[in-house]
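Trainee: Would you be able to build a 3D model of this:
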Amino acid sequence: MTLHHRPASTSQVQAVIFDWAGTLVDFGSLAPTQIFVDAFKSFDIHITLDQARGPMGLSKWQHIRTLLDEPDIAAQWQAATGSAASDADVDAIYARFMPMQIAKVGEYSHAIEGAADTLAALRAQGLKIGSCSGYPRQVLDVLLPLAAAEGIAPDHVVAGDELAAGGRPGPFMALANVLALKVGDVAACIKVDDTVPGIHEGVRAGMWSIGVSLSGNEVGLTAAQAAAMPAAELARLKAHAEDRLRAAGAHYVIDSVAQLPEVVAAIGLRLAAGERPA
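Mentor: Next up is the predicted model:
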């Protein structure tokens, strides 16, 4: 029997919980990255795209706090303002970031190739589809209808700012999906994410965790840039991304969600054999 026709084994998996940017939409996770650079620049603080990518996966407020705690950025803030960055300063940058992100997220909302087909295939097997994001609800309110028009419409969505317990790297958003979807066993859930905090989230929730390398934040290229890059260089970037995601606890790493159905099949077989995520 091929991996494409496994009703007995696939039924062991109950739900798949996806990240958004870099996983389902926005190849390269560009929308949040560039806006962080622009928001900091509006305060005369200069950060690189690589610096902006570093804490990706956290809630956006915590992302800003983490950036301001980096020595180079902290030194810039101290020189510009005469004091260390406070939580009130994080609030000010966040307030600048939010309208910029809301205005721009639609430009980066395109579904990643194969994502809609993957969701359809999982639903055809009876799986529930959850999702969560570092994006706040106001940003998701713009993104969700645009994604739905391209066939990306999970059964449940949790935003990065709406749980009192907090967001990643804690398990809370993933577990909120378990509750909403009424899944009876966290070991029957799969978390799919392109960031290190997102993999930590899945592992801490007791789920199988799958990292996404090529389409995600760790490689950080547009689809066109990836296609134009020499094969050896692209392979090097993917290998580095895979190493980071596996070090975070990923049980599997794939290029994009287009490859996910085969991994879901493999996990179904492992569950049927009595395995649980380590």
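
Trainee: Going by C-alpha atoms from here, please, whenever you check contacts or count neighbours.
Mentor: Will do.

Trainee: Secondary structure element for S131, which one?
Mentor: Element membership of S131 [criterion: DSSP states H and E] is strand 128-131.

Trainee: what's next to that strand, contact-wise?
Mentor: 14-20, 119, 122-123, 154-158, 174, 177, 181 (C-alpha atoms under 8 Å, 6 or more residues apart in numbering).

Trainee: Looking at the chain, which residue reaches furthest from the middle?
Mentor: G82 (35.4 Å; C-alpha atoms, centre = their mean).

Trainee: how close does that one sit to A74?
Mentor: For G82, the distance to A74 (C-alpha to C-alpha, to the nearest Å) stands at 11 Å.

Trainee: for comparison, sequence B:
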Amino acid sequence: MKYSQPNKLQAVILDWAGTVVDFGSFAPTQIFVEAFKEFGIEVSLEESRGPMGMGKWDHIRTLCNVPEIAERYREKFGRTPTDDDVTAIYERFMPLQIEKIAVHSGIIPGALESIQILRDKGLKIGTCSGYPKIVMDKVVELAEKNGYSPDCVVATDEVPNGRPYPAQSLQNVISLGISDVAACVKVDDTWPGILEGRSAGMWTVALTCSGNALGLTYEEYKNLDKAQLDKERQRIQKIFEGSKPHYLIDTIAELPQVIEDINLRLSKGELPQCS
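Mentor: Got it, this is the predicted structure:
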């Protein structure tokens, strides 16, 4: 039997917060701030955004490794944070996240329309997130009420390793019955999510303005003047540089045009691993 590379896309694997829901990715970031505060540790919203895209325990561990945050913890408790301390913060984070997830559950403008265009082209819609399943169940429930029901959902604790490892995207490939990873696109607003897609051998699309990197509400984003927006795009492009996304766009509203371009490249024999 001879290998035949795909000539068109079969699936899009979408992130959740900052990609399809929660413009600005406020739900997870704000809760990190609140969880640390309950232990008497001040963490800014900007600091909490740093490792966004990782699984939430790993995110907290990474924050605790930041020298400034570790020093605040040492001043409070006389030691730098251990894994047990990380788990204690995580266990406080979880109920706060579940309690407040609905506050930031709105569908990002243009998302439903773009997803419908992709479905009309025959693409399956997979998803994954840095949220664990107990939170994802709530996120999915809220999204369904707002008209969004993907074909597959994979939470970070349903695979051996979360982002930036490829396991969640690859589980989507298996569950959706996709024949080739090169026929998939991973769409995400964080560098760990783009690394996930790259490591899985997929096309990757980084969202520069709807998620964690810009960190603004939709109204704030729309009110930025052109010069400021261009400056922010350049700053965010540098954040994504190391993860090597194939495309950078503002929001998921622009995704259908990217899908057309990828299909054209596939038809010419191009593969994501070669670019």
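
Trainee: Need the TM-score from the superposition.
Mentor: For these two chains in superposition, a TM-score of 0.95 is obtained (TM-score structural alignment, normalised by the length of structure 2); 268 aligned residues with a C-alpha RMSD of 1.2 Å.

Trainee: what's the following helix or strand after the strand holding S131 of structure 1?
Mentor: Next along the chain after strand 128-131 of structure 1, taking DSSP H and E as the criterion, comes helix 137-148.

Trainee: residue range for that next one in structure 2?
Mentor: Counting by TM-score structural alignment, helix 137-148 of structure 1 pairs with residues 133-144 of structure 2.

Trainee: List the buried residues for that stretch?
Mentor: Residues of stretch 133-144 of structure 2 classed as buried: K133, V135, M136, K138, V139, V140, L142, A143 (neighbour count, 16 or more other C-alpha atoms under 10 Å).

Trainee: Tell me which residues touch the fifth one, please.
Mentor: Contacts of V139 of structure 2 were listed using C-alpha under 8 Å, 6+ apart, and they are I101, A102, S105.

Trainee: quick one: what's aligned to the second one in structure 1?
Mentor: Put plainly, it is A102 of structure 2. Per TM-score structural alignment, A102 of structure 2 is aligned with G106.

Trainee: Now do the same contact list for L216 of structure 2.
Mentor: L216 of structure 2 is in contact with F23, G24, C209, S210, counting by C-alpha under 8 Å, 6+ apart.

Trainee: same question, G106 of structure 1
Mentor: By C-alpha under 8 Å, 6+ apart, G106 of structure 1 lies in contact with V142, L143, L146.

Trainee: quick one: which of the contacts of strand 128-131 of structure 1 sit in strands?
Mentor: A15, V16, I17, F18 (DSSP state E).

Trainee: I'd assumed V192 was in contact with the first one.
Mentor: Okay, so that is A15 of structure 1. No. Checked against C-alpha atoms under 8 Å, the pair A15 of structure 1 and V192 is beyond contact range at 10.9 Å.

Trainee: Closest to V33 of structure 2 out of the contacts of L216 of structure 2?
Mentor: Nearest to V33 of structure 2 out of these is G24 (C-alpha to C-alpha; 15.4 Å).

Trainee: which position in structure 1 aligns with that closest one?
Mentor: Match for G24 of structure 2 (TM-score structural alignment): G28.

Trainee: cool, E42 of structure 2 as well?
Mentor: Residue pairing (TM-score structural alignment): E42 of structure 2 is matched to H46 of structure 1.

Trainee: what does C184 of structure 2 give?
Mentor: Taking TM-score structural alignment, the alignment pairs C184 of structure 2 with C189 from structure 1.

Trainee: mind listing the helices for the stretch 1-150 of structure 1?
Mentor: Taking DSSP state H, counting those that start in this stretch as the test, the helices found in the stretch 1-150 of structure 1 are 7-10, 30-41, 49-53, 60-68, 71-81, 87-104, 115-124, 137-148.
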